[in-house]
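>>> got a predicted structure here, sequence first:
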Amino acid sequence: MRAPAVSASLGALAGAAIGFYPGQLPRGALVAGVLVAVCVGLGTFAGLLVARFVGGGSARARRWALGIVAGSFGMLAAGAAWWQHSLRDALDVAGAGPDWAFVAGLPAAAVFAVIALWPRLVAWALALIGTVVVGYVSPGLAAAQPQGTNTPDVAALYGSLDSDRSIEQRARDVVANWVADGGLTRSAVVIAVPTGSGWIDTSAVNGFRMRFGKDLPILGLQYAAVSSWRAFVSDRDAAGRAAIALVAEVDAAMHNIERAHRPKLVLYGQSLGAIGADAARVWASEHGVEVAQTIEVGVPGDSVPFRATGRTVLANASDPVPRWSPTLLWRPARMTDDTQVIGRRGHHVPWLPVVSFIQTSVDLLGALNVPAGDGHRYGVEQATGTR
C-alpha cells in the first residue's frame, strides 16, 4: 500500500498543530480528540485536493513525509498532554498523562488513515466526523451554561417570566415588593441582571451582602429561559430592556426622597446579564438616574462599548467569554479599556489568526467546569468591583 501524498501528510500535520495548540483551560481527552480529529481530517482532505494539481510526490518523498508527520504528531500529543497537566496542576486536580495523549490522538490518527490511505472513503469519514461533532459538542455547549434559575433567597424580589404580563408590569411588582419590605430605608439596593436562563450567581449575592449587610435587597427580573448564548443570538437586547425597566421603577419609587437619603443603586450583571447592566447604565446616565456603581463580570467579547465612564468590568484571566468574538479570527482579543483582570494568572498563550478562535471556542465548553477564579466562574470578589 502506497504512502499518502506528501501534501496530504503535511496537511494532516498542520491540522494536528492547530488542534493541539494550547488553550487556557483544562479539557477532557475526548473533547481534544474530537477537535484534533476534525482539524486533521480537514487538513488531510485539503492536502489531497492539492495533490490532484501538483502531484503526490515520489514514493520516497511520501515515505519520508509520513515518517516526519508520525514523529511530529507524537511530539504534539505529548506536548499537549504536558500543557494539560500543567493547567490541572495549577488547579490542584488530577493531571493528564500518557493516557490523555493516547485518547486525544487516536481519533485523529484513524481519520488520517481512512482519508489518506482510502480516498474513496473520504465522504464516509467526513460524515462520521460531522456526526461526532454534532452529537458530542452540541450537548457540551448546553452543559457549559448554568442550568435553572438558581435564584438566591430573594424570591419576593425576583420577577419570573410570565407570558401574560409585560416586562414593565413585572418590574413594577418587583419594586412594589421591595418598597413594602422597607427597601427605601436600606443603605443600598442591587439590581442584578440574570443570565439568559434566569440565573443569578449566588456568589455575587453573598459578596454583596458581605459588603452592604445581610438585609441588602437584590432585585432581579427574568427576561428569558434559555442558555445565554441562545438568548444572545435570538434577542441580545432583552437583558437591557429588563434591567432598564427595573431601574426606571426604582428611580420612580425614590423620586420623593432626598438624594442624600436614597439607597445607593448598584447595577450588576454577569455574562449576558453584564450586557443588560451596561445598557441600564447608559439609560440611567441619559435620564439623570444616579447610579453608585455598575459592575459587569465576564462580559461577552465586543458586546459593550470599548470606553465608558461609571462602570467596572471584571474578567478572569482564563475566562474565554470576554475573549471570544468572531474578530478573534483576524486580530487578538480586545477587552474594554476599563477591564480589571482578576483570578488566577496562568501562562500566556500567543494569539494566532484562526487558531486562537478555534481554541477559545473549545475553551467555552469547559468554562464552568473549574473553581471560582478560573474560566467563567467568579467568587464573592466580583461584588466589590475591585481587584
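Great, that's in hand. Keep in mind that this is a model prediction, so the values were computed, not measured. Residues are numbered from 1 along each chain as shown.
>>> only C-alpha atoms for contact and neighbour calcs from this point on.
OK.
>>> would you map the strands across the protein?
With strands called from DSSP state E, the chain shows them at 158-159, 188-193, 218-221, 264-270, 293-297, 312-316, 339-342.
>>> another structure for you, compare them:
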Amino acid sequence: MRPALRRYLRSLDHVGVIVALGFFILSLTPSLLPRAWPVQGLVSGFTVAAGYGVGVAVAWIARRIGVPQPSELARLRAWFVITGLAVVTVPGILWLSSGWQREIRHAVGIHSDSRSLYLGVFVIAAALAGALVGLVRLLRDLSGWLARRLHRFLPALVARIVAVCVVATLAIGIANGVVYDGLIALANSTFSVSDNGNYQGVEQPDSPERSGGPDSLVPWGTLGREGRAFVAGGPAATEIAQFTGRPAAVPIRVFAGLDSAATLADEAHLVLAELRRTGAFDRAVLAVATSTGTGWIDPALADPLEYMFGGNTAIASLQYSFLPSWISFLVDAGKARQAGRLLFNTVYDYWRQLLPEHRPRLVVFGESLGSYGAAAAFSGPDDLAARTSGALFVGTPNSTQSWRELTDQRKRGSAERLPVYGDGQTVRFAAGAKDLREPDGSLSSPTVVYLQHASDPIIWWSTSLLWHKPDWLGEPRGPDVIGAMHWYPIVTFWQVTSDLIASTAVPAGHGHNYGPEAITAWQAILHPPGWTDADTAALAQR
C-alpha cells in the first residue's frame, strides 16, 4: 500500500466511516426497479460519501459541545471493530442485495444476472466514495491554507469564515458556471445537431393532412427529428380500414418544431394555422398533445385514437426543447408548462368560437414531462371537464401540481399509488385496464384518466424522499414492488433517483413503460361509437 494511501486511510474519521458503512448497507436494500451492478455501484458510492459526511458532521458537533476526544488506544480499537464489522457485513449484504435484485427482476419479468457480478458493486462504490471524500478534503485543506494566509491581516475566526466562504463560492461557481452551464450548453448543441437527423424509414409525407407535406405551412426540415417521425408515422388509412372493416380517413397530424417559428407562441399559432388548413376542426376528435422535450409523442397514446375513430381525427403538438425528457425536466421544466398552456389555449380559443354541433370533441394527452406540461393548461379537474371532452395523463411526475392536489385529496382509505378521487367519475387513477372497470365489469366513463404504475420512479421521485417517508411505502405495495423495500432518510432518495435511469428499461406494464392499457383508457374516456371490448383486445394484440 502506498504511503499516500496509508496516510489517507489513517486520517479518516472513524465515526464517519461507521456511518458510511451503515449507509452502504442501506444503499443495497431494494428499490422500485432492477438495476445493473455498475449502476448499483455508483449509487452506493454516492451514498457512502454522503454517509461519511453525516458522520463527520456528527463528530464535529460532538466535539463542539464538549464530548471528549477518544484516546489513541480507543481509536485503534474502534478501527479493529469497524474492520471486523465490514468483513462480516459487506459480503452478507452483497449476497442479500443480489437476491433482492433477483426478486425485483422476477416481479417485472426480467432475466436475472449472475450473483457473482455483485462483487463489482463494492469495488465501484469504494472507488467513487474515496474520490468524493478526497475532493471534499482537498477543498477543506485549501480553505485551511487560505485561512492561514488571511490570519496575517484578520482575526483567526474571521479568517476561517472568509476562507470557507471564498472556497465554497469558488467551488459552487465552478460547478454551476463551468460544469453545469457547460454541460447544458454542450447538451443543447449536441442534441440540436441530432435533431436534424431522421430515424430509419422516416420519409417526408405526401399527404396534405400532415405537417411537412404538400401545401404545409411548416417546412419539413424545421420539424425536428421527433416531429418528423410523428407526422410520418401512425397507421395509414388502409391499415385502419383493414383493422375495422370500414372505410377510413387519413388521420391528420400537425406539428411545429423549434426551428419552425421564432417563439413558442408563434409555434402555437403556426399549429393552429395548420389545423385550419388541414380541416382538423371538421374531424370527430381533435387531440392536443404536449410532447416530451424533444417533441416525442408516444405512439401508444396517439395511434389508438386514430384506430378507434376510423382516422377521423386530428392530433396537434409542438417541440419546446432540444433536450431529452429527463434533462429537460431538470433544467427546462418551465418550458413544458409554457408549451402546454400556449398550445391548448391557442387551439381552444379558436375551437370555442365554433358552433357546438360543428366542432370536434376536444381532448388532451401527455406522457411524463408531456403530462406535466399538458396539465398546466388547467386550474383543476372541473376546469378540464368544462373545456374538454377528456384527458389522458400517463406517468405523471410527482411535482405536477394538479396530480399532487388530487392525490392529497384522495378518498380516505385509498392508497397513494392508486388513489380514489371523489366518486371516481370525473378523475380515475389506473395501473392497468382492470382499474378502469366498475365492480360489475362495465367500463367506467371518467373525464380524466391518470395511468400510473406502482413501480414507476417518474411518479414517485420527489426531494421529500430525503427526509419524509411517503404514503406509498407505508401502504400495501403494488404487485411489482417487493415487500423488502423500505424507506430510509437520504438513501431512498438516491435509490429512486437511480431508478430513473432504467425507468423504461423494463417490460410494458412496469416502471415507466406504458403499453396497451392506454387503449382501454381512451375507450373509457371517449366510448367511441361502435367500438367494443373485443376491438380493444384485438388492437392491444396488434
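Right, received. Where do you want to start? Just so you know, these numbers come straight off a predicted model, no measurement behind them.
>>> so after superposing, what's the score?
Here the TM-score for the pair of chains, by TM-score structural alignment, normalised by the length of the first structure, is 0.78; 364 aligned residues with a CA RMSD of 3.9 Å.
>>> out of the strands of the first structure, the one nearest Ala143 of the first structure is which?
strand 264-270 (17.4 Å; CA to CA).
>>> quick one: closest of the strands of the first structure to Gly97 of the first structure.
Proximity to Gly97 of the first structure, assessed across these by CA to CA, is greatest for strand 312-316 (26.8 Å).
>>> what stretch of the second structure does the closest one fall on?
Aligned using TM-score structural alignment, strand 312-316 of the first structure spans residues 449-453 in the second structure.
>>> tell me how far the matching stretch lies from the chain's centre.
14 Å (CA atoms, centre = their mean, to the nearest Å).
>>> one more: stretch 322-337 of the first structure?
12 Å.
>>> now the strands of the first structure as JSON lines including mean neighbour count and distance to Ala238 of the first structure?
Below are those laid out as JSON lines (neighbours: other CA atoms under 10 Å; distance: least, CA to CA, whole Å):
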{"stretch": "strand 158-159", "mean neighbour count": "24", "distance to Ala238 of the first structure": "14"}
{"stretch": "strand 188-193", "mean neighbour count": "25", "distance to Ala238 of the first structure": "11"}
{"stretch": "strand 218-221", "mean neighbour count": "26", "distance to Ala238 of the first structure": "11"}
{"stretch": "strand 264-270", "mean neighbour count": "26", "distance to Ala238 of the first structure": "13"}
{"stretch": "strand 293-297", "mean neighbour count": "25", "distance to Ala238 of the first structure": "16"}
{"stretch": "strand 312-316", "mean neighbour count": "25", "distance to Ala238 of the first structure": "20"}
{"stretch": "strand 339-342", "mean neighbour count": "18", "distance to Ala238 of the first structure": "24"}
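>>> okay, these in TSV with distance to Arg52 of the first structure next?
Output for the strands of the first structure, formatted as TSV (distance: least, CA to CA, whole Å):
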stretch	distance to Arg52 of the first structure
strand 158-159	62
strand 188-193	56
strand 218-221	59
strand 264-270	51
strand 293-297	51
strand 312-316	47
strand 339-342	49
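>>> what's the closest of those to Gly95 of the first structure?
Per CA to CA, nearest to Gly95 of the first structure of the strands of the first structure: strand 312-316, 22.0 Å.
>>> what residues of stretch 38-56 of the first structure count as buried?
Across stretch 38-56 of the first structure, burial judged by 16 or more other CA atoms under 10 Å covers 38-48, 50-51, 56.
>>> could you work out the most separated pair of these?
Of all pairs in those, the most separated under CA to CA is Val38 and Gly56 at 22.3 Å.
>>> residues in contact with stretch 287-294 of the first structure?
251, 264-268, 277-278, 281, 284, 310-312 (CA atoms under 8 Å, 6 or more residues apart in numbering).
>>> one more time with 7 Å, if that's ok
Stretch 287-294 of the first structure has contacts (CA atoms under 7 Å, 6 or more residues apart in numbering) with 251, 264-268, 281, 284, 310-312.
>>> and for stretch 182-196 of the first structure?
200, 216-222, 224-228, 231, 239, 243, 262-273, 276-277.
>>> what distance separates it from the centre of its chain?
On the basis of CA atoms, centre = their mean, stretch 182-196 of the first structure is displaced by 26 Å from the centre of the chain it belongs to.
>>> residues in the second structure aligned with that stretch?
Aligned using TM-score structural alignment, stretch 182-196 of the first structure spans residues 279-293 in the second structure.
>>> contacting residues around Pro34 of the second structure?
Counting by CA under 7 Å, 6+ apart, Pro34 of the second structure touches 101, 104-105.
>>> now with 8 Å?
101, 104-105, 499, 502.
>>> circling back: what is the end-to-end distance of the match of stretch 182-196 of the first structure?
27 Å (CA to CA, to the nearest Å).
>>> now do stretch 63-73 of the second structure
Termini of stretch 63-73 of the second structure sit 18 Å apart (CA to CA).
>>> if we can go back for a sec, Throw the buried residues of stretch 38-56 of the first structure into JSON lines and include distance to Gly301 of the first structure, thanks.
Putting the buried residues of stretch 38-56 of the first structure into JSON lines (distance: CA to CA, whole Å) gives the following:
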{"residue": "Val38", "distance to Gly301 of the first structure": "26"}
{"residue": "Cys39", "distance to Gly301 of the first structure": "25"}
{"residue": "Val40", "distance to Gly301 of the first structure": "28"}
{"residue": "Gly41", "distance to Gly301 of the first structure": "30"}
{"residue": "Leu42", "distance to Gly301 of the first structure": "28"}
{"residue": "Gly43", "distance to Gly301 of the first structure": "29"}
{"residue": "Thr44", "distance to Gly301 of the first structure": "32"}
{"residue": "Phe45", "distance to Gly301 of the first structure": "32"}
{"residue": "Ala46", "distance to Gly301 of the first structure": "31"}
{"residue": "Gly47", "distance to Gly301 of the first structure": "34"}
{"residue": "Leu48", "distance to Gly301 of the first structure": "37"}
{"residue": "Val50", "distance to Gly301 of the first structure": "36"}
{"residue": "Ala51", "distance to Gly301 of the first structure": "39"}
{"residue": "Gly56", "distance to Gly301 of the first structure": "43"}
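>>> between the residues you listed, which is closest to Ile167 of the first structure?
The closest of these to Ile167 of the first structure turns out to be Val38 (CA to CA; 44.0 Å).
>>> please report how far that closest one lies from Ala46 of the first structure.
Following CA to CA, the distance that separates Val38 of the first structure from Ala46 of the first structure is 12 Å.
>>> what's the counterpart of Ala16 of the first structure in the second structure?
In the second structure, Ala16 of the first structure lands on Phe24 (TM-score structural alignment).
>>> check contacts around its match.
Phe24 of the second structure neighbours (CA under 8 Å, 6+ apart): 44-45, 47-48.
>>> now, which of those residues sits nearest Ala534 of the second structure?
The closest of the contacts of Phe24 of the second structure, once distances to Ala534 of the second structure are taken by CA to CA, is Ser44, at 47.8 Å.
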